[in-house]
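Participant: Predicted model and sequence below, questions to follow.
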Amino acid sequence: MARIIAIDYGTKRTGVAVTDELQLIASGLTTVPTKDIFKFLATYLAEEKVEAMVIGEPKRMNNEASDVEEHIVRFRESVEKKHPELKIIRQDERFTSKMAFQTMIDSGIGKKKRQNKALVDQISATIILQDYLYNK
C-alpha cells in the first residue's frame, strides 16, 4: 500500500501529516512555509509512494466556506495539474486548531512551546488525517 498525505493549508504555513504504509496511523510530518509547499511536495512524492492527499476544508459554523478556501481551491488545482496520479480528498477541518492546542496541553507541552504555530499546524494536519482514516 501507499501512504496518504494530509495538508492543513494556510496562507503563511502549511501543516503536513502522513500515514504509515498500511494507512493505519496518522503522524505529523512537518510544517512548511506555504511559499515552499510545491517544492516540498515534489521532493516528498519522489521519495515516498503516496496514493492520496487529504486537504483540510475550513468551514464556518453555518457551513459556509471560510476566507482561506479560495486559496485552497487554487492550491488543489495546482496539485491536480502537477500530480495527476494523486487522489484528492477534502476533509472538514472545523475545530482542528483548537483540538491541536488542547492536545498540546494534554500532552504536557509547556506554555512557550504551545505558542509555536508551526507545531499547531502540524498537529492540525494529523487530526485532519486521523479523522479521514476514522471515517473512510
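Facilitator: Cool, the structure landed.

Participant: make it CA atoms for all contacts and neighbour counts henceforth
Facilitator: Fine.

Participant: what about the strands in the protein?
Facilitator: Taking DSSP state E as the criterion, the chain carries its strands at 3-8, 13-19, 26-33, 50-57, 87-92.

Participant: for these, which one sits closest to A118?
Facilitator: A118 lies closest, by C-alpha to C-alpha, to one member of these: strand 26-33, at 5.6 Å.

Participant: Tell me how far that closest one lies from the chain's centre.
Facilitator: The chain centre lies 7 Å from the centre of strand 26-33; the measure is C-alpha atoms, centre = their mean, to the nearest Å.

Participant: on that earlier part again, Serialize the strands of the chain to JSON lines and add fields for distance to K39 and mean neighbour count.
Facilitator: JSON lines is the format used below for those (distance: least, C-alpha to C-alpha, whole Å; neighbours: other C-alpha atoms under 10 Å):
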{"stretch": "strand 3-8", "distance to K39": "14", "mean neighbour count": "27"}
{"stretch": "strand 13-19", "distance to K39": "13", "mean neighbour count": "24"}
{"stretch": "strand 26-33", "distance to K39": "10", "mean neighbour count": "20"}
{"stretch": "strand 50-57", "distance to K39": "16", "mean neighbour count": "21"}
{"stretch": "strand 87-92", "distance to K39": "18", "mean neighbour count": "16"}
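
Participant: try it against this one:
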Amino acid sequence: MARLLAIDYGLKRTGIAITDELQIIASGLTTVDTKDLLTFLKAYVSKENVELFVIGEPKQMNNKVSESEPAILAFMEKLSKSIPEIPIARVDERFTSKMAFQTMIDSGLKKQQRRNKALVDEISATIILQSYMASQS
C-alpha cells in the first residue's frame, strides 16, 4: 500500500498530513508556504509512495463554497498537471480549524503554543485526512 497525503490549502500557508504506508494512522507532517507547495509535493512524492491527495473543501454553513475555493481549484489544476499519476479526493473541511484548536487545548498546549497558526494548519490537515479515512471504512 501507499500513503495518503492531505492538504489543508491556505492562501499563505498550507498544512500537510500523511498516513503510514498501511494507511492506519494519520499524522501531521509539516506546514509549507503555499507559494512553495507544488515544489514540496513534487519532492515528497519522488521519495515516498503516495497513492492519493486528499484536499479539504471549505464550505460555509449554508453549504455554499467558501471564498478560497477558486484558489484551491486553480491549485488542483496545477497539481493534476504536475503529478497526474496521483488522483485527488475532496473532503468537507468545515470546523477543522476549530477542531484543531480544541485538540491543541485538549493536549495541554500553552496559550503561546496555540497561537502558532502553522500548527493549527498541520492539525487541520490531519483532521481532514482522518475524516477521509473514516469515510472509506
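Facilitator: Done, it's in. Model, not experiment: these values are computed from the prediction.

Participant: that older thread, among the strands of structure 1, which is nearest F75 of structure 1?
Facilitator: It's strand 50-57; of those, that one is closest to F75 of structure 1 (C-alpha to C-alpha) at 9.6 Å.

Participant: now for the closest one, which elements pack on it?
Facilitator: Here strand 50-57 of structure 1 touches strand 3-8, strand 87-92, helix 117-135, going by 3 or more C-alpha pairs under 8 Å, 6 or more residues apart in numbering; DSSP states H and E.

Participant: hmm, 7 Å instead?
Facilitator: Applying 3 or more C-alpha pairs under 7 Å, 6 or more residues apart in numbering; DSSP states H and E, we find strand 50-57 of structure 1 packed against strand 3-8, strand 87-92.

Participant: once aligned to structure 2, how far is it on average?
Facilitator: Its aligned residues in structure 2 lie a mean 0.2 Å from strand 50-57 of structure 1 after superposition (mean C-alpha distance after the TM-score superposition for structure 1).

Participant: Next: stretch 123-133 of structure 1.
Facilitator: Averaged out, stretch 123-133 of structure 1 is 0.2 Å away (mean C-alpha distance after the TM-score superposition for structure 1).

Participant: Just the residues contacting that stretch, thanks.
Facilitator: By C-alpha atoms under 7 Å, 6 or more residues apart in numbering, the list of residues contacting stretch 123-133 of structure 1 from outside reads 6-8, 15-17, 26-28, 54, 56, 91, 93, 96-97, 100.

Participant: what's the farthest-apart pair in the residues you listed?
Facilitator: Longest distance between any two of these is 17.3 Å, between V54 and A100; criterion C-alpha to C-alpha.

Participant: could you dump the helices and strands packed on strand 50-57 of structure 1 to TSV with distance to A46 of structure 1?
Facilitator: Formatted as TSV, these follow (distance: least, C-alpha to C-alpha, whole Å):
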stretch	distance to A46 of structure 1
strand 3-8	13
strand 87-92	16
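
Participant: Which of the ones you listed sits closest to F40 of structure 1?
Facilitator: strand 3-8 (11.9 Å).

Participant: once the two are aligned, what's the mean deviation for the closest one against structure 2?
Facilitator: Mean deviation for strand 3-8 of structure 1: 0.2 Å (mean C-alpha distance after the TM-score superposition for structure 1).

Participant: Report the angle between that strand and strand 87-92.
Facilitator: 40 degrees (axes from the mean of the first three to the mean of the last three C-alpha atoms, to 10 degrees).
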